[in-house]
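K.L.:
could you look at this predicted model? Sequence included:
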Amino acid sequence: MFKTIKNAWSLPDLRKKILFTLLIIVVFRIGSVIQVPFLDTAALRSVMNPDDWSNTMLSYMNTLSGGAFSNATLFAMGITPYINSSIIVQLLCVAIPPLERLAREGEAGRRKISAITRYVTVGLGIIQGTAYYFYLLNSKVTLYNSGFELWFSAIVIILVFTAGTAVMMWLGEQINSHGIGNGISILLFAGIVAQFPQIINTLGQYWGLALNGSTQYFFLVPLWVILFVAVVWVITFMQDSERRIPIQYAKRVVGRKMYGGQSSHLPIKVALGGVLPIIFASSILSIPSTINLFLKIPAGDGFWGAFFAAFSTSGWLYMVLYFLFIIMFAYFYTSIQYNPVEMANNLKANNGTVPGIRPGAPTADYIRKILSRITLIGAMFLAVIAMIPLIYGAASGMGQMSIGGTSIIIVVGVALETVKQLESQMMMRHYKGFLD
C-alpha cells in the first residue's frame, strides 16, 4: 500500500488529486472544531460527555462525525444525513416503479436520482438539526431560553447545523470530481481516524493502571492490540474474497466475423452488503438506550430498568439480537441489490451459460443458491467482527475503546478502495495502447 502511494506521488496529476483530497480533509477537520453560535461553552463541556452515550444513536453519530457531534460544531451532523438519504432513496428505487425506471435511464437518470438524494439530505439535516437543538435546550446548554432571543437563536442554530450538512455533502462531491476515492467514504474515514489519538490515550491510561497495581492490564492491553491487528487482517482478507461462477459464451457468426466462444466468470463478493447490515442493526438496537438517555431510568429500577439494562452493550439480549439482526439485514440487503432472475436473463440474452446448468429458470435458481450461501458466510463474518469489541469490552471491563467493528470495517474498506483506485489510475497512465 505504501509503495502504491509513493509511486502515485511521483505522478504530477495524481499528486494534485492526493493534495486536493488532503485539503478537503483539513477543511472538514477545521469545520469540526468551529462551534455554532449561542451556546454556553462551559456548560457544553460539562454536559456533553460521550462516555454517557454508550450504545445510543448519539454515540454512533459522534463517532462518524469525528467527535464534532459532542462539541456541537458546524459539522456536528456529520455525513450521516447524506448516508441515510442515499439508503432511503436506494430502497425507494426498488419499491417505487417511477424511481426504478428513472434509475435505469442511464446517466440522465442517475443525475436526477442524485438531485433527489441531495434534497432528501437537506430535509434530514433540518430534522436532525432540530432534534439536536432541543437536546441542547433541555440540557441547559443554549444561552437564550425564552422570548424572542429563544426563537432567533433556535433558527440560527438549526440553520447552521443544516448548512454544515450541505457543506459536507458538497465536500464529498468535490473529492469525487477532483480527488482520489469516494468522497463520502473519505470523510467517514477521516472522522473515525480522528478518534485514534483518544484510543491511544485510553490505552495509555489502562497501562498506567497496570503500573499502579492493576496487573491484569499487563495482559489485557497487549491482547487488545493483538485482536485489533487480527481483525484488520481478517477484514482485509474478506474484502477481496469472492465466489466466481464460471460463464461460457456461445459462438455466433455475424457476417464474416465470429463472436463469443470465450470463457469468463461472474464474481460475487463474500461481503456483499459491506458495513450496512451492521449499521442497520446497531441503529435499531440503539433506540431503547437513546430513549433511556432522556428518561434516565436506573438499571435496577423495576421492569423498565431491567428492560433498558438488557439493551446495553454488555447485556446478553443486546448481543443475541445484534448477531441475529446483522444476519437478517445482510440477507435483506442482498435480496434488494441482486436479482437472480435478472442476472440469468442477462446471461441468456448475451448467449452466456453456466456450464452444466440450463439457461433461464435453472440458472436463476443456481445463482440464488450461490447467493444464499455466500450471504450467510458474509453475514457471519460481519456478525463476528461486530461482536468481538462488545464481547472483549464486557469481559475485560475496558469498554469498546471508542471504536467498534463498524468503524474498523469502514477504515479498512476505505483504505483498500482508495489504494485500488490509485493502482487503476496509475495503470491507465502507464498503458501504452495498441498503436505502440
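P.N.:
Arrived safely. Note that the structure is a prediction, hence the values are computed from the model and not measured.
K.L.:
every contact and neighbour count from this point should use C-alpha atoms.
P.N.:
Fine.
K.L.:
what comes into contact with stretch 224-237?
P.N.:
Residues outside stretch 224-237 that contact it (C-alpha atoms under 8 Å, 6 or more residues apart in numbering) are 385, 408, 409, 412, 413, 416.
K.L.:
and the third one, what does it touch?
P.N.:
Going back to what we said before, that points to residue 409. Residue 409 neighbours (C-alpha under 8 Å, 6+ apart): 232, 235, 275.
K.L.:
now do the SS call for it.
P.N.:
When classified by DSSP: H, G, I helix; E, B strand; the rest coil, residue 409 comes out as helix.
K.L.:
go on, residue 188?
P.N.:
Under three-state DSSP, residue 188 comes out as helix.
K.L.:
again with residue 140
P.N.:
Reduced to three states by three-state DSSP, residue 140 is coil.
K.L.:
ok, residue 253 next?
P.N.:
strand.
K.L.:
just give the nearest non-adjacent residue to it, would you?
P.N.:
Spatial nearest neighbour of residue 253, chain neighbours left out: residue 259 (6.2 Å); criterion: C-alpha to C-alpha, 6 or more residues apart in numbering.
K.L.:
quick check: the one you found touching residue 252?
P.N.:
Yes. The pair residue 259 / residue 252 is scored as a contact, 5.3 Å apart, by C-alpha atoms under 8 Å.
K.L.:
residue 221 touches residue 205, doesn't it?
P.N.:
No. In this structure, residue 221 is not within contact of residue 205 by C-alpha under 8 Å, at 10.2 Å.
K.L.:
of those two, which one has the most company?
P.N.:
residue 221 (18 against 12; other C-alpha atoms under 10 Å).
K.L.:
which ones are touching the more buried one?
P.N.:
Residue 221 touches 203, 206, 207, counting by C-alpha under 8 Å, 6+ apart.
K.L.:
now the element after the strand or helix carrying the first one, going C-ward?
P.N.:
So that's residue 203. Using DSSP states H and E, residue 203 falls within helix 196-211. Downstream of helix 196-211, the first helix or strand assigned by DSSP H and E is helix 217-239.
K.L.:
try this one next to it:
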Amino acid sequence: MIAREIKKTFFILGKLFQIPDIRKKVFIILFLLFVFRLTANIPIPGIDLIKVKNFLAQNQFFGILNIFLGNTLSNFSVAMLGLGPYITAVIILQLLTLIFPQLKEMYYEGGEEGRAKFNQYARLLTFPLAMIQGYGFVTFLQTQGILKELSIWNILFDLVIIATGSVFLMWLGEIITEQKLGNGVSLLIFAGIISGVPNSLFLTLSTFTLEMLNSLILFFIFAILVIVFVVYFNEAERRIPISYVKRVRGMRIYGPGQTYLPLKVNQAGVIPIIFAIALLSFPQTLNFIFNALGIPFLSNITQALVSLLNNGLIFALLYFILVFGFSYFYTLITFEPYEISNNLQKNGAFIPGLRPGTETGDYLKKIVYRTTFAGGIFLAIIAVVPFLLQAITGLRFLTIGGTSVLIVVSVALETLKAIESQLEIREYEI
C-alpha cells in the first residue's frame, strides 16, 4: 500500500506542472510561504533572542506551542503568535454556536453566505485576541527576567506589531486556501516545521555522540511507524453502495448502474490536533494576562491549571480527550448527511434497502458516527504516543519531534488529496 501511495504521489506531482493554471497556483503558494518564512524571521527590535530560545528549549509546553505556531515564537518575530489568535477565534466562535441559536443557524444553515459572515467574525476577533495574548506573553517574559522592563508605550508598540503580524499571516493563509490546493493554515504550520529541519539536523550531527545512537534509532523507528499508520488511516474509507435508476438527460438515456459513496475514517485530518494544542494553551495564556493585570484570585486558579498541565501524564490524557472530541466536533460541522441524501435523491441515486431522503440521511449520520469514532481514537493515540514514549524513556525531543512528524505527514496527505481533486476536475485519471 505504501509503495502504491508513493508511486501515486510522484504521478500527481508530475502532472502538477503540466497544467498552466495549477502551475500558477503552485508558484503563488510557494511565494506566499516564502513571505511567511521571511516574516517569521524578522525579530522585534530590542529583544535578546538567545535568552528567548534558551527559555523555550527548557520548556516542553512552549516547545510544542512553538511548533504549532510555525516556529515563529522562538525567533520572537513580528509574527511571533503565528496563526494562534485566528485559530483561537475560530474555536471560540464554534463553541459559541452551542450557546447562541442565531450563530448556530448562521453557520449551519446560512449556506456560503452564512459561512462567509462567520469567518468575518473570526477575522474581526483575531486582532484583539492577538493583543491580549501578546500582552500576556510579553509581561510573562518580563517577570521571568528574559525581557527587560519596557515602558507602556514600548509595550503598546510591540503589541500592535505582534497583532498586525498575526492578521497578516491570517491573510496569507486565506489566500493560500483560495488556491484550492490545500488548507492555508495547515500549510503555513507545515512550512514552519519543515523550515526547522535543516537546523535540527545540523545540531544533531554537530553534537552527536554514541550515547545518542539508541535515542535516534528509537525516534526514526517511531517516525516510520507514524508515517505508515497515518497513511493507512488517511486512505481508509467506508464504501456505501449507491444505485442509480434509469435517467433521461436531453437526448441521452442513462441506464441503471451502481457505484459507491466513500466515507473517510479520518475526515477531520490534522485539524483536531491543531485545535487541541490551541485549547491547551488557554490556561497558560490566561495566566499571563491575569498576572499582568494583577488579579491574584484568577491568577492562582489559572496557575493551578498550568501546574496540572505540566504533569506529563495528565497533559497526555487531556490531549487524547481533546483530539478525540475535536475529531467528532469538526466532522459534525463539515459533514452534512442530509444534504448528501438530498443530492443523491435529486440525481436519481439511492442506497439499496433505504428510502431516499430522511432515512438515507439518518443512515449516513449513523455510519459517520461509527467511522469517526475509529478515526478519532486512531488520531488521539498517534498524538499521545510521543508523550508516552517520553515518560518511558525520559527523552523530551521525542515529544516535539513526534508531534512534528504527525503534523507534517497529515498535512502532506491532505494537500495531495486537494491537488488530486483539482487534477480530476480537469479530467486527469489519477
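P.N.:
Good, I have the coordinates. Computed from a predicted structure; not experimentally measured.
K.L.:
re earlier: ranking by neighbours, what's the top pick from the contacts of stretch 224-237 of structure 1?
P.N.:
residue 409 (23 neighbours).
K.L.:
residue 366 of structure 1 matches what in structure 2?
P.N.:
Aligned by TM-score structural alignment, residue 366 of structure 1 pairs with residue 363 of structure 2.
K.L.:
next, find the distance separating its match from residue 168 of structure 2.
P.N.:
43 Å (C-alpha to C-alpha, to the nearest Å).
K.L.:
same check on residue 265 of structure 2?
P.N.:
Taken as C-alpha to C-alpha, the span from residue 265 of structure 2 to residue 168 of structure 2 is 34 Å.
K.L.:
the two: who's more crowded?
P.N.:
Just comparing residue 265 of structure 2 and residue 168: by other C-alpha under 10 Å the higher neighbour count belongs to residue 265, 23 against 17.
K.L.:
list the contacts of the more buried one.
P.N.:
233, 234, 236, 237, 238, 371, 372, 374, 375.
K.L.:
quick one: map it onto structure 1.
P.N.:
Match for residue 265 of structure 2 (TM-score structural alignment): residue 270.
K.L.:
can you map out the helices along the stretch 251-400 of structure 1?
P.N.:
276-295, 302-310, 316-337, 340-349, 361-396 (DSSP state H, counting those that start in this stretch).
K.L.:
could you redo those helices as TSV and give each row distance to residue 112 of structure 1?
P.N.:
Output for the helices of the stretch 251-400 of structure 1, formatted as TSV (distance: least, C-alpha to C-alpha, whole Å):
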stretch	distance to residue 112 of structure 1
helix 276-295	24
helix 302-310	43
helix 316-337	20
helix 340-349	24
helix 361-396	31
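K.L.:
for residue 248 of structure 1, which of those is the nearest?
P.N.:
Between residue 248 of structure 1 and those, the shortest separation by C-alpha to C-alpha is 9.6 Å, and it involves helix 340-349.
K.L.:
quick one: the closest one to structure 2 mean distance?
P.N.:
Compared with structure 2 after the fit, helix 340-349 of structure 1 shows a mean deviation of 5.0 Å (mean C-alpha distance after the TM-score superposition for structure 1).
K.L.:
tell me how far that helix lies from the chain's centre.
P.N.:
30 Å (C-alpha atoms, centre = their mean, to the nearest Å).
K.L.:
identify the residues contacting it?
P.N.:
Under C-alpha under 8 Å, 6+ apart, the answer for helix 340-349 of structure 1 is 353, 359, 360, 361, 363, 364, 365, 367, 368.
K.L.:
what's near enough to touch the third one?
P.N.:
This means residue 360 of structure 1. So residue 360 of structure 1 contacts 341, 344, 345, 348 (C-alpha under 8 Å, 6+ apart).
K.L.:
can you do 6 Å?
P.N.:
When contacts are counted by C-alpha atoms under 6 Å, 6 or more residues apart in numbering, residue 360 of structure 1 is found next to residue 344.
K.L.:
do the same with the first one
P.N.:
Contact partners of residue 353 of structure 1, counting by C-alpha under 6 Å, 6+ apart, are 247, 248.
K.L.:
and it, what pairs with it in structure 2?
P.N.:
Looks like residue 353 of structure 1 aligns to residue 350 there (TM-score structural alignment).
K.L.:
please pull up the equivalent of residue 73 of structure 2 in structure 1.
P.N.:
Match for residue 73 of structure 2 (TM-score structural alignment): residue 69.
K.L.:
so what's its match closest to, chain neighbours aside?
P.N.:
Closest to residue 69 of structure 1 by C-alpha to C-alpha, 6+ apart is residue 76, at 4.0 Å.
K.L.:
look up how far residue 393 of structure 1 lies from the one you found.
P.N.:
27 Å.
K.L.:
ok, average deviation of stretch 376-393 of structure 1 from structure 2?
P.N.:
Looks like 1.4 Å for stretch 376-393 of structure 1 (mean C-alpha distance after the TM-score superposition for structure 1).
K.L.:
what span of structure 2 lines up against that stretch?
P.N.:
Going by TM-score structural alignment: stretch 376-393 of structure 1 matches residues 373-390.
K.L.:
check the offset of the matching stretch from the chain's centre.
P.N.:
15 Å.
K.L.:
what is the burial count for whatever residue of structure 1 lines up with residue 227 of structure 2?
P.N.:
Mapped onto structure 1 by TM-score structural alignment, residue 227 of structure 2 lines up with residue 232. Residue 232 of structure 1 has 19 neighbouring residues, counting by other C-alpha under 10 Å.
K.L.:
okay, now the residue nearest to residue 344 of structure 1 when sequence neighbours are not counted: neighbour count?
P.N.:
Leaving out its chain neighbours, the residue that sits closest to residue 344 of structure 1 by C-alpha to C-alpha, 6+ apart is residue 364, at 5.2 Å. For residue 364 of structure 1, the count of nearby residues is 20 (other C-alpha under 10 Å).
K.L.:
now do residue 265 of structure 1
P.N.:
For residue 265 of structure 1, using other C-alpha under 10 Å, the count is 12.
K.L.:
quick one: closest of the helices of the stretch 251-400 of structure 1 to residue 6 of structure 1.
P.N.:
Once the helices of the stretch 251-400 of structure 1 are compared by C-alpha to C-alpha, helix 361-396 is nearest, at 31.0 Å.
K.L.:
got the buried residues for the closest one?
P.N.:
363-364, 366-368, 370-371, 374-383, 385-393 (16 or more other C-alpha atoms under 10 Å).
K.L.:
rewinding a little: how far away is the residue nearest to residue 253 of structure 1 from residue 351 of structure 1?
P.N.:
For residue 259 of structure 1, the distance to residue 351 of structure 1 - C-alpha to C-alpha - is 10 Å.
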